Each structure stands twice: as C-alpha cells, then as structure tokens.
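A.B. asks: sequence unknown, structure follows:
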C-alpha cells in the first residue's frame, strides 16, 4: 500500500522584489536560517523547479484567482531538475488556498505515468487500494472540471529554513519562464521570460511568524502582494485573454 507523499497546511505570504535586493537580503537571513537540505546536497545555492498546470477549457482556475475567489484550487505536475527520463520522479499536486492558509496534497509518480492517457490508470495502480479520500477528491476535481495540462512554468529556487524551526521557510524564485504546453516532457525549450530581473519571495510557516523577521520586513520595506506565477505566466502567453468570459459560480 502506497500512501500520498505529502499533506500539510501552512500560511504563505509573497513579496516581489528586484534581484539586487534579494542578493542583499539573503546574507541577512543566513544569520537566522540555513540553506535547506536539498540545496546543501546539490552544492549549488539553487535548484530547478518545473510545473505543468492544469485548467479548464475556459481557464476557470485562472479566473478564480483573478476574481479574488478566497477558496480555490490548482492542480499541477511538479518535478525538480531537468531530467526527462521515464523514471524521473514527478509529483501530482492539489494546492488549495483559503485566504492565506494553504493546504497541499501530492502523490509521487514517474514521468512515464504522466502522459494524459496513462494518468488515471497510474494513479489507480499506485494508490487505488489506499481507500484514501485524497484520490477521490483528486479525481472529482480533475474529471468533473475536465482539467487538462495547459501551461509549463520553470524557475530557479533558493530555499532557506529556520535554524530553530525548519518548518519556517523562505524561498526566492527567479528566472521565471513559461510557455503553453500540454506535455510534461516538453522540456524547457522556447520558454518566455515572465520577469527578467524580478524575484518572488515566499514566506511559509505553520504557527507564528518569528519576531526577527518583522524587523527584516521593515528594514527592506517588503510589501506583501497577491502574486500568482500561474496567472502572470498565462497572461504572458495569452495577453488577449477575454476578461468577460468568466462569472462567479
């Protein structure tokens, strides 16, 4: 019996800042934080994140975000690095956001499982005997909304964790690139820059924001934003999306 790889709830806040500000901020954070274990094992100060986002024919997930729907979901494939081998680990994730509270569930698959016609059978083969409500909710969300892969996003991530609480994370996402795609094996060719010199800082924690970080926010004049990589990337690829094709359900 295979269990879902991950389930968690946490608070998430985002800040957008120029890359030169991020370069100054990271040494300050390292007084209180360490590079996360994945970065420590790679020998580099970043790793590559690749995602293929699902949406409906009319991009309802996109419009939910644009309309400010407080309780919304996204479905995506995610893998790390640049290997596109059949055995490359890929995670299928449902990310649900209710205001600032984020819930994420994900299951681990192989790259070869993620071809559209193979996906449902691979999920049943790997997780169908679990009697797990997550698989039911995944099929319900994906199949009743006719979700299909739509948009590929790739970026580099620098990630730090608190020295005294490794559930407190700060990530810096940069070199964000995108393209329309329905195939996870499409790779990173022909990608468009979303923000050439910008960095998205994400603050992730479970309970209370450390007091020292409040000082960081004030010192660097960080302003929270409602930033969505998916929405900004889709706008880059489809600049003429019709704002009038959506109504709240």
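C.D. replies: All right, it came through fine. Remember, predicted model here, so these are calculated numbers, not experimental data.

A.B. asks: going forward, measure contacts and count neighbours with C-alpha atoms only.
C.D. replies: OK.

A.B. asks: So for the chain, the centremost residue is which one?
C.D. replies: In the chain, the centroid-proximal residue (Cα atoms, centre = their mean) is residue 51; its distance is 7.1 Å.

A.B. asks: Pretty sure it sits in a strand.
C.D. replies: Yes: Residue 51: assigned to a strand according to DSSP: H, G, I helix; E, B strand; the rest coil.

A.B. asks: here comes the other one, which I'd like you to weigh against the first:
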C-alpha cells in the first residue's frame, strides 16, 4: 500500500473534535503538550477522496441518522487533487456502533481531469482494477457524489496505542453522474478537525488523553457536511 497508509484488520474508535478559532500550529502545539507525548509521524500532505453512494443516497441517510451498522465507499489518494493519480486506494469504511474498520483495495493509476469528469471515468477505473468479484458487483451499483480535499498532519503517542490526525483547509466539490467541472468549491478555511484513533482494547485509558483536549467533541463527518451543502434533496 501507499507509504503512511493504515490498513485495518481490527475495529477501532475514531473520536472527532472541532478546534474552533485555532490555527493548525496552535492545534498541533496542544497535541504535542498532551501527557501521552504525541510526536509527528509522516510528512503533512493533501488527502483527497471521491465518495460514492447509491442512486437513493442510502449511505448518506444511514450515516445521517446514525444507523448502528453503516458504511461509506470512497476512492482516496494523496498529493495533488487533479492530474495523474498514481496510487489511489478504494476503501469501504464499515461502522458497527461506536467502532469501525475498513477494507482497502489498491487501484490502478488514472487521470483526473479538472475540466471534465464523468461517471464513465470511474467505470473505466473499476473495470481495470483487480477487485474481487463481490466488490466489483458492489461498486457497479454506486455513483460518485462528492469530492473533498484537505491538509492532514499525523501524530502518534509514545506508547503507539493512539494516533491523532489534524485536518484543515477543507474543500468540497459537488459530483454528478454527467459532466462535472471544479470551478466553485465549497471551502471551510477556518475549520480544524482533530481525530483520535485507537483500537477497542485501549478505550479504558483514553480519558487521560481527552481531558487535556480543549476541543469540542463532535460527530463531524466531511462526507455529510459536503452532501448537505450541495444537495437540495437532503435535509439540513
């Protein structure tokens, strides 16, 4: 897989926080001063995702209403948003109650045209990817609905049980089945999202970390935020 990409074989917690009116540097300083002794791992980078859903937006509504078992499908890559995408990864994020996991599949390189993008481009990518038959059948029923992009930095506790990511400079683009262009993104330039990630077995110790967070616990979902902004057919 891609350097710095985390594959999951277990279920883990992903607790999300909003750091209102705090810059990335200020947020990183708070993380580094935590008693868990977080330190930087990997270089900060741009994270990009194309999200997929059924024609009836089943994934969106399951996540909006917090159904106990739900999933999301996305194509993820790092670096430039547009151009030649060298190492995309298809992910199915699966949530059961408060914990989740993901299934990941390396996909072939493709060209993401800033001026013209259609569902046929994704169909071509999936048809040329080395996907298991059941996954291929599943994605055939999905369509691209949202592109998002953000800057991410990575931190890990000294005992390596906990990871923190910090996201800012969020951008969202509406996607439709037909022709798409990307001239008018929805941006959240002053929003900083902090995610604390850890395996189920370490949940009994997590309060020692979060009590030192001056952040607001939030069910923030970039997928939901983008969909609600762009789609008049979904509720506020």
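C.D. replies: Looks like it came in fine. None of the values given here were measured: they were computed from a predicted structure.

A.B. asks: hmm, back to that, aligned partner of the residue nearest to the centre of structure 1 in structure 2?
C.D. replies: The alignment partner of residue 51 of structure 1 in structure 2, by TM-score structural alignment, is residue 49.

A.B. asks: right, and the residue nearest to the centre of structure 1 touches residue 81 too?
C.D. replies: No: look at residue 51 of structure 1 against residue 81 with Cα atoms under 8 Å: they stay out of range, at 11.0 Å.

A.B. asks: Excluding chain neighbours, give the residue nearest to the residue nearest to the centre of structure 1 in space.
C.D. replies: residue 78 (4.4 Å; Cα to Cα, 6 or more residues apart in numbering).

A.B. asks: Hmm, residue 88 and the one you found touching each other?
C.D. replies: No: look at residue 78 of structure 1 against residue 88 with Cα under 8 Å: they stay out of range, at 10.9 Å.

A.B. asks: higher neighbour count, those two?
C.D. replies: Legend: neighbour count by other Cα atoms under 10 Å for residue 78 of structure 1 and residue 88, higher for residue 78 (21 against 15).

A.B. asks: what's near enough to touch the more buried one?
C.D. replies: Residues near residue 78 of structure 1 by Cα atoms under 8 Å, 6 or more residues apart in numbering: 49-52, 90-93.

A.B. asks: And residue 158 of structure 1, how far from residue 64 of structure 1?
C.D. replies: 29 Å (Cα to Cα, to the nearest Å).

A.B. asks: do residue 114 of structure 1 as well
C.D. replies: Here residue 114 of structure 1 is placed at a distance of 25 Å from residue 64 of structure 1 (Cα to Cα).

A.B. asks: what number of residues lie near residue 91 of structure 2?
C.D. replies: Neighbour count of residue 91 of structure 2, defined by other Cα under 10 Å: 19.

A.B. asks: Please tell me how far it sits from residue 74 of structure 2.
C.D. replies: According to Cα to Cα, residue 91 of structure 2 stands 5 Å off from residue 74 of structure 2.

A.B. asks: tell me the SS of the counterpart of residue 124 of structure 2 in structure 1?
C.D. replies: Counting by TM-score structural alignment, residue 124 of structure 2 corresponds to residue 118 in structure 1. Counting by three-state DSSP, the backbone at residue 118 of structure 1 sits in helix.

A.B. asks: try the one 4 residues further on
C.D. replies: Residue 122 of structure 1 carries the three-state label helix when classified by three-state DSSP.

A.B. asks: swap in residue 41 of structure 1?
C.D. replies: helix.

A.B. asks: Mind telling me what element residue 130 of structure 2 is part of?
C.D. replies: For residue 130 of structure 2, there is no helix or strand it lies in under DSSP states H and E.

A.B. asks: Could you pull out the helices in structure 1 for me?
C.D. replies: In structure 1, the segments counted as helices under DSSP state H are 19-29, 37-42, 60-66, 116-127, 133-144, 211-219, 229-237.

A.B. asks: Residue 153 of structure 1 is nearest to which of the ones you listed?
C.D. replies: For residue 153 of structure 1, the closest of those is helix 229-237, at 7.5 Å, according to Cα to Cα.

A.B. asks: Perfect, that will be all.
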